[in-house]
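[1] Have a look; sequence and predicted model below, questions after that.
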Amino acid sequence: MERRSFVRQAGLAGVLAAGAAPAVVQAQTNIRWRLASSFPKSLDTIYGGAEVFSKKVSDMTGGKFQISVHAAGELMPALQVDNGVQNGTVEMAHTVPYYFFGKDPTFALGAAIPFGMNSRQMTAWMYEGNGMKLMREFYRQYNFINLPGGNTGTQMAGWYRKPIQSAADMKGLKFRIGGFAGRVLERMGGVPQNIPGGEIYQALEKGTIDAAEWIGPYDDQKLGFNKVAPNYGYPAWWEGGPEIDFFINSKAYDGLSAEYKAILEAASAYAHTDMQAKYDAKNPAALRQLIASGTKLFRLPKDVMDLAFKESMALYSELSASNPNWKKVYEDFSKFRGEQVRWFSIAEDGYDNYMIEQARAGKL
């Protein structure tokens, strides 16, 4: 049997089982892509997600598919990588979709919205619900597709010069807050500032802003926010499980073979899981170190959470009435979220709450 006939009849799975995979990879074209990140190199966990992805792609193609990773500012500003992918200046970006909510609030649904889903729920919506399908339909008008590229888990509520004691303290607060959540903060009386991660410390230090949120203990410690704003709040009502994505130029993606597309999907899924695992592993030690160095933890008061929830739901209703893109995606997102929260309240919460009691009792 001729090799070409064998590959056609056996299919890729059969070829792999027969040990012929090296020859299949060998037949693929050498490809060189560039990836623009929205993150600085100093943040090895979130920036590193793109490097993990790139290495996996190279490893699975025997080095034939190379993707060079470029930190924020190297090829283009952190908050303009979407334009770079859209117009084909770069083939890919690694970013948080809500950064681009100014073009359309629907972008935020691909990452996180206030009182959205946690990381596991978001991944479930993307892979097993309609999330990937609906977001790709939306992204089509911007000439790119998405692949999940990480999640930080529920974030902290940021660093404050003075702790928030009531909803009244939100009035006039100049707060660096990422993306779409700033619209809710405005409705609460705050003054949102959309500043890239690499510029937050200077803004806090100079007093340009009163408070700032970024991600969580591991990354926040690296950026040194505790040195200029000692009060550390939780939880971030605006980011229960923010997804980081790979944006891929549609023409570049469509030009790939089926095998290379499958490799990109596999590498992104690995990077997605890897990032979450790293944050879960690294945050506990970083938080202990921050507290030991003088950081003061505080929980956001209930009236702050209630006001944020009220204003978030009101905003979503307004957007559903005025924005067809938002309405289409949010209706599905909202239904899935409701089912997930009810399910998590049974087994997950029941188990977690018991284990938390044991930890607080010093038994763990």
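    Now that the structure is in, tell me what you want to look at.

[2] Only C-alpha atoms from now on, for both contacts and neighbour counts.
    OK.

[3] How much space separates the nearest residue to Met135 once chain neighbours are set aside from Phe138?
    Nearest non-adjacent residue to Met135, counting by C-alpha to C-alpha, 6 or more residues apart in numbering: Gly110, 6.5 Å away. Here Gly110 is placed at a distance of 10 Å from Phe138 (C-alpha to C-alpha, to the nearest Å).

[4] neighbour-wise, which of those two wins?
    The neighbour comparison of Gly110 against Phe138 (other C-alpha atoms under 10 Å) goes to Gly110, with 28 against 21.

[5] Could you verify my assumption that the more buried one touches Tyr99?
    No: contact criterion C-alpha atoms under 8 Å: Gly110 and Tyr99 do not qualify, at 10.5 Å.

[6] hold the first one in mind and look at this next one:
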Amino acid sequence: MDRRKLLGAAALGTAGLAATACGQGTSSEGGPAAPAVRRKKTRLTMTTTWPKDLPGLGMAATRVAERIEALSGGDMQVQVYAAGELVPAFEAFDTVASGNADMYHGAEYYWQSKSKAFNFFTAVPMGMTAAEIMGWIDFGGGQALWEELSGQYGIIAFQGANTGHQMGGWFRTEVNSLDDFRGLKMRIPGLGGDVIRALGGAAEALPGNEIYQALQTGRIDATEWVGPWNDYFLGFHREAKFHYGPGFHEPGSALAVGINRRKWDSLTPTEQAIIRSACNEVNHLSVGEFAYQNGVYLEKLVNEEGVQLRRFPDEVMARVQEISADIRSDAGSGGDLERRIYESFEEALKKLRGWASISEGPYLAAREL
């Protein structure tokens, strides 16, 4: 090969290397391939209302973040902050609404100071079970109403976990009658707190990381949280040995992922679909997880920790039923949107109660015979 041919070959080789380095290369037909596209990374911040690494609640938030990253092939990443790491638990909503965080994971009834209708998207006294609230939100028009409510504050929200049935709480002393609620100081948020007040007690909402100390120091006489699984790790049984049920205030508590609306609108349809899918997956997965783990930890609490299980007296439950109907109605009286949310919820609850009355209710009663 003469010198001119040698230089020509070298030039072609250099051009090929350069083309490859620029992401071009050659196609199977011998022509230049399409340039490689550098994929954009979307990074989001999520603040939560839960203590760090708390099983169930805290890990549901982490699981949502992990599923978003996995479903996006790593193109979407979510940094999760526990309550107090970025902002205090009850400031999560305002932080996301202002855009200082992109997402929150929490319970919507924490925002009832803005509108009592938020309670309907977590739990209300003598309301819906986990399966029922999922049915209403997903198939009964609840999601559209939720988006209308949250949209007033610049947020869009989705179901992001469900605890299933919650217990009535931990009490230092036994509850034998309605009189035992008079003067009782209890940690209980949402409309459940209104029930305790109507019974003559005092209720306040405390974030999870403050409850144990309040119980230990006597600031409160009783507390509810979730159930055996979550409550075991917060140690309430060490201060209050009487564990009461059923949880009339939260028969199936939906948890939420709220997203800043401007941030949501800036995402591609694919990214939005990924977030929806991740929330939906974690929401459905959590129902079975809570049911199973509550069974495991109930045995542990009773057999290893000496916890005494109690049922609220019939007269208490009868009075709670009366009070709850009025409290739900009051929550729907704040305005036109609140009224429409209340009416939609109650209409769905009536249908769902009818089905439960001939299906799960009789079955569960018969199973205990």
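    Received, thanks. This one's a predicted model, so the numbers in the text were calculated from it and none came from an experiment.

[7] what's the TM between chain one and chain two?
    The TM-score (TM-score structural alignment, normalised by the length of the first structure) is 0.89; 333 aligned residues with a C-alpha RMSD of 1.5 Å.

[8] Between Gly110 and Phe138 of the first structure, which contacts overlap?
    Residues touching both Gly110 of the first structure and Phe138 (C-alpha atoms under 8 Å, 6 or more residues apart in numbering): none.

[9] hang on, the earlier thing: show me what contacts the residue nearest to Met135 of the first structure?
    97-98, 131, 135, 243.

[10] Could you tell me which of those residues belong to strands?
    Glu243 (DSSP state E).

[11] Show me where the stretch 151-300 of the first structure has its strands.
    Remark: strands assigned in the stretch 151-300 of the first structure by DSSP state E, counting those that start in this stretch are 158-160, 174-176, 191-193, 211-212, 231-234, 243-249, 296-299.

[12] Residue in the second structure paired with Pro301 of the first structure?
    By TM-score structural alignment, Pro301 of the first structure lines up with Pro313 in the second structure.

[13] nope, Pro217 of the first structure is what I was after
    Under the alignment (TM-score structural alignment), Pro217 of the first structure maps onto Pro228.

[14] Can you pick out the most distant pair from the contacts of Gly110 of the first structure?
    Tyr98 and Gly131 (14.8 Å; C-alpha to C-alpha).

[15] who's more crowded, the two?
    Tyr98 (25 against 22).

[16] residue contacts, the more buried one?
    105, 107-112, 178-180.

[17] Nearest to Ile209 of the first structure, out of these: which one, please.
    Gly178 (13.6 Å).

[18] where do the helices sit along the stretch 151-300 of the second structure?
    With DSSP state H, counting those that start in this stretch as the criterion, the stretch 151-300 of the second structure has helices at 190-198, 208-217, 228-234, 261-266, 269-305.

[19] In CSV, list those helices along with mean neighbour count.
    Output for the helices of the stretch 151-300 of the second structure, formatted as CSV (neighbours: other C-alpha atoms under 10 Å):
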stretch, mean neighbour count
helix 190-198, 23
helix 208-217, 16
helix 228-234, 20
helix 261-266, 16
helix 269-305, 17
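
[20] Ok, which of these comes nearest Gly13 of the second structure?
    Nearest of the helices of the stretch 151-300 of the second structure to Gly13 of the second structure, taken as C-alpha to C-alpha: helix 269-305 at 40.0 Å.

[21] what separates the closest one from the chain centre, distance-wise?
    Remark: helix 269-305 of the second structure is offset 10 Å from the chain centroid, using C-alpha atoms, centre = their mean, to the nearest Å.
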